[in-house]
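[1] heads up, no residue letters with this:
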């Protein structure tokens, strides 16, 4: 009298559980289910009842047979009524997971994974997976006394979570797996299994042996799949529990596991969303601003390892947002008490900045350098000086990753002017840092190391250079005076050091190698001669060793110029001058630069014999002999821009022109009185001349308007037409 479906279900069970499922009867049950799909839900319910009874009676063999039958029915039937059967199936899974038998829990997990891989024809609106998320997560933390059983249960839990993710993440109608209550269970469970593995103790995170049943590898794969399915709105849902897990379990120091985890995330996430990961880490760094420097340093190192992946996808405001955030942390760190750990944190921030910019296009690197420059304070306080150096170091880090193609692109006014201004207004340390930035940006042929110190052996240095382009020549003619003025001002400072002088020599030498042409050599040699004037000037209080250092720099630059421009007369003159200094025993006027010199070379600098000094007239003759145009006089390097005056630095001497009295005799005779000695040459006189001319012009225009008005009033139309003069005036009037 029992229904047929019950008889078919009963027939699949053998008398002894060890005999296994009766396959012939199972085929009959499957055929009946396909023929009468409306009975499928009743079959599922009856199988659940039998399994529940067997579980309570500890007859696990029959439970396994019932579960196997459920699996076969699930795979074979795809009717619309499958949803009702699934409810019984999931109840069966839950019943097995609630048992204390590890074998039944593993069996239930395996069945759930099979179910997760099945695509259902119709969506389910009421199915929930809360229990499965909680249970599988708890299995991931199993601490069973038997190591093999513990690994088996953890592996089953991870596979179960993977099944839940696959079943729910692609169906918007089922439960939202991205909710915080689910993510807070899933991700810590996966990370817990990864962090205990012996495979992920190194920075690379590459396992030596791949074991498909290793919980760490399974958790790794599960996180990758979860992150790869995350949309932009769900990225932070994944990252929040990850960051919280690292905080609670102290996994930032050491940070090898953190680096590995975030590399997994960055490599798995959709590329257009990678910036969200960087943004979340930056926000987390903000939240840890009061944490120990070690933790902040470790978080920054993690950023450095992954930020390059995000840089390629960052465009527009997002780039400056990252840079601004990093600079903000540099500023905060600079305001704190400086110690070893805090210094390491700042270095990590600057390194992170460099890693981010290294993968950006060059035009964005220039924008970033300008942006960093705008953040540098102009004050002279101790805190401002420290922040200046840190931000300049950040700018230097960006500059090292920049490829200079054209000087006008590399040095926009918004970057060059503030750099020169800061070089003058800051201390020697700031000036040194600015020189380092100039070296990095100017050096296109890797000559900076060869020109790090003044030398007379430039011919053997193996310098690499190529002809200067027209755009670079225009740049130098436009901004050369500003650069030279700035460098001369630094050289005239009383506290200038040997290191600073050597750095300025490198800057000038790189300018010569990269930018020297027939159009710029006159201004360059004018500047070289001006260095000698500073060394000879009695208006400054430079020490004797510093004056000798400047003479040595002049000699080194004078030797360098003809090597680049191939000017034979100038090369001959430079060799002659060097020879005379050596013959006269004036080695202190030649490289290398020393901090102190022997006591016997301490005469006043201005008493150096004339034949040992660079002769301005001879320089002009050498250029003229080489066929270079020396009639165009270079402008004096005076206070051309208001920014020089704003620094509060007064010029100690202007740069005189190269052309000597002999060279310029064709145009003028020195020493003659002014042509109009009675003229008053002053600002007030010029102001009066301009005012008078303006009044005269206004009066003349007034008279012309009155004449034109009278002509129209007193003349007939015919006379106006016949009068060419009046007609021309009419046209002008119209």
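    Great, that's in hand. Every value quoted in this text rests on a predicted model; they were computed, and no experiment measured them.
[2] please count neighbours and contacts with C-alpha atoms only from this point.
    Fine.
[3] hang on, isn't residue 487 packed against residue 504?
    Yes - with contact defined as CA atoms under 8 Å, residue 487 counts as touching residue 504 (6.8 Å).
[4] so those two - more neighbours on which side?
    residue 504 (27 against 23; other CA atoms under 10 Å).
[5] how many other residues sit next to the closest residue to residue 554 other than its chain neighbours?
    Spatial nearest neighbour of residue 554, chain neighbours left out: residue 528 (5.9 Å); criterion: CA to CA, 6 or more residues apart in numbering. Residue 528 has 25 neighbours, counted by other CA under 10 Å.
[6] could you look up the SS state of residue 528?
    helix (DSSP: H, G, I helix; E, B strand; the rest coil).
[7] can you tell me, leaving aside adjacent residues, what's nearest to residue 226?
    residue 165 (6.9 Å).
[8] report how many residues lie close to that neighbour.
    20.
[9] buried ones in the host helix or strand of it, by neighbour count?
    Here residue 165 sits within helix 147-169, counting by DSSP states H and E. Buried residues in helix 147-169, counted by 16 or more other CA atoms under 10 Å: 150-169.
[10] and the comparison structure, right after this:
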């Protein structure tokens, strides 16, 4: 498979700026809706993104999806976000958020998909997040929680609980990364209540064999959910600009979506060839890369 070749090509690649690793000519086909059709293709796309985003070798520390008691123990390596990376997120952030949002809501997701989506959020926080991006990622997480509760997509209960667990794992991670005590306290309190009353909302339980699932989510106590007003209050008290938290995240619809999300396997292969032909410049690699023959 061509994406597997791309995964090998990008393994070990380190770019000084994210725009070098993910130029528009590469990012657009990589995040194409045509590559969203199969859960294994989605896994490969996320793994390629991780190869390119993880410039400080943190991915192994994030492996698996779990509630991390003390993120400081991971000894995450990071640097201050540079101007070029901040500019990249202003231009492409919505595209990345949208890919994660829609990827979380796919009905054929398995545990590995949720693990890779969680890692994507964590790596974006480490490598690309200034205060504005942190707010955007929290908005995205809350939107995912809301989508699991409302369930307009008629997802099975396992997938709804999987999304809830992913959100819990990510908010636990980001709250500790930005080290806002009141935010950490809110997240910790919700996780503690879930542990006692709704363990299927936590990754350690929902992804375990024979986890008991609830019959519905509509009647759950609000204390089991992460609340926007509580988060806004905690972040605002620490100097964050939280006005946008009150505006629910809504993914942008692309022209390709308006036409049709469904594409033939020929179109999908064509996109993968395009990705490879526009992939990492050969000057940055130890060997020159050619697209494999079909």
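    Here it is on my side, so go on. It should be emphasised that the depicted structure is a prediction, and the values quoted were computed from it without experimental measurement.
[11] counterpart of residue 191 of the second structure over in the first structure?
    For residue 191 of the second structure, the aligned residue in the first structure is residue 578 (criterion: TM-score structural alignment).
[12] ok, now which ones touch its match?
    Contacts for residue 578 of the first structure (CA atoms under 8 Å, 6 or more residues apart in numbering) come out as 555, 590.
[13] does it belong to a helix or a strand, and which?
    Using DSSP H and E, residue 578 of the first structure falls in helix 568-583.
[14] that helix against the second structure, how far on average?
    Aligned to the second structure and superposed, helix 568-583 of the first structure gives a mean residue distance of 1.6 Å (mean CA distance after the TM-score superposition for the first structure).
[15] measure the most centrally placed residue in the first structure to residue 48 of the first structure for me?
    The centre of the first structure sits closest to residue 357, judged by CA atoms, centre = their mean, with a distance of 2.5 Å. With distances taken as CA to CA, to the nearest Å, residue 357 of the first structure is found 61 Å from residue 48 of the first structure.
[16] repeat for residue 385 of the first structure
    77 Å.
[17] pick out whichever of those two has more residues nearby.
    Taking other CA under 10 Å, residue 385 of the first structure and residue 48 do not tie; residue 48 has more neighbours (23 against 20).
[18] top helix in the first structure by residue count?
    For the first structure, the longest helix by residue count, based on DSSP state H, is helix 683-714.
[19] Provide the aligned range in the second structure for it.
    Using TM-score structural alignment, helix 683-714 of the first structure pairs with nothing in the second structure.
[20] just list the residues touching residue 59 of the second structure, thanks.
    50, 119, 123.
[21] pull out the buried positions in stretch 616-627 of the first structure.
    616, 617, 618, 619, 620, 621, 622, 623, 624.
[22] now stretch 441-450 of the first structure
    441, 442, 443, 444, 447, 448.
[23] in which helix or strand would I find the aligned partner of residue 135 of the second structure in the first structure?
    Residue pairing (TM-score structural alignment): residue 135 of the second structure is matched to residue 522 of the first structure. Element membership for residue 522 of the first structure, per DSSP H and E: helix 521-536.
[24] with the second structure overlaid, report how far the helix or strand just after that helix is off on average.
    Sequence order places helix 544-565 as the next helix or strand after helix 521-536 of the first structure, per DSSP H and E. Superposing on the second structure and averaging over aligned pairs (mean CA distance after the TM-score superposition for the first structure), helix 544-565 of the first structure comes out at 1.2 Å.
[25] in the second structure, point out the residues matching helix 544-565 of the first structure.
    Under TM-score structural alignment, the match for helix 544-565 of the first structure is residues 157-178.
[26] buried residues of the matching stretch, list them for me.
    Taking 16+ other CA under 10 Å as the criterion, stretch 157-178 of the second structure shows 157-177 as buried.
[27] with stretch 253-270 of the second structure instead?
    For stretch 253-270 of the second structure, by 16+ other CA under 10 Å, it's 268, 269.
[28] how about residues contacting that stretch?
    2, 33, 34, 35, 37.
[29] so which of the residues you listed wins on neighbours?
    residue 35 (26 neighbours).
[30] how about that one, nearest residue that isn't a chain neighbour?
    Closest to residue 35 of the second structure by CA to CA, 6+ apart is residue 41, at 6.0 Å.
[31] helix/strand/coil for that neighbour?
    Relying on three-state DSSP, one would call residue 41 of the second structure helix.
[32] and it, what pairs with it in the first structure?
    In the first structure, residue 41 of the second structure lands on residue 430 (TM-score structural alignment).
[33] which position in the first structure pairs with residue 100 of the second structure?
    By TM-score structural alignment, residue 100 of the second structure lines up with residue 487.
[34] now do the strand or helix carrying its match and helix 521-536, the angle between them.
    For residue 487 of the first structure, the host element (DSSP H and E) is helix 470-491. Inter-element angle recorded for helix 470-491 of the first structure and helix 521-536: 10 degrees (by axes from the mean of the first three to the mean of the last three CA atoms, to 10 degrees).
[35] tell me how far helix 470-491 of the first structure lies from the chain's centre.
    Mean-position distance between helix 470-491 of the first structure and its chain equals 28 Å (CA atoms, centre = their mean, to the nearest Å).
[36] ok, and what's touching it?
    406-408, 420, 423-424, 431, 496, 501, 504, 515-517, 519-520, 523, 527, 530-531, 534, 550, 637-638, 640, 651-652.
[37] have a look at how far, on average, that helix is from the second structure.
    Compared with the second structure, helix 470-491 of the first structure is 1.4 Å away on average (mean CA distance after the TM-score superposition for the first structure).
[38] could you pull out the buried residues of that helix?
    472-476, 480-491.
[39] show me what secondary structure element comes after that helix.
    Toward the C-terminal end, the helix or strand that comes next after helix 470-491 of the first structure (DSSP H and E) is helix 498-515.
[40] could you give the angle of that next one to helix 544-565?
    Using the same axes, to 10 degrees: helix 498-515 of the first structure against helix 544-565 is 10 degrees.
[41] would you mark the buried spots in the helix holding residue 578 of the first structure?
    In helix 568-583 of the first structure, counting by 16+ other CA under 10 Å, buried: 569, 570, 571, 573, 574, 577, 578, 581.
[42] distance to residue 43 of the first structure added to the residues you listed, as JSON lines?
    Listed next are these as JSON lines, based on distance: CA to CA, whole Å:
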{"residue": "569", "distance to residue 43 of the first structure": "108"}
{"residue": "570", "distance to residue 43 of the first structure": "106"}
{"residue": "571", "distance to residue 43 of the first structure": "104"}
{"residue": "573", "distance to residue 43 of the first structure": "109"}
{"residue": "574", "distance to residue 43 of the first structure": "106"}
{"residue": "577", "distance to residue 43 of the first structure": "110"}
{"residue": "578", "distance to residue 43 of the first structure": "107"}
{"residue": "581", "distance to residue 43 of the first structure": "110"}
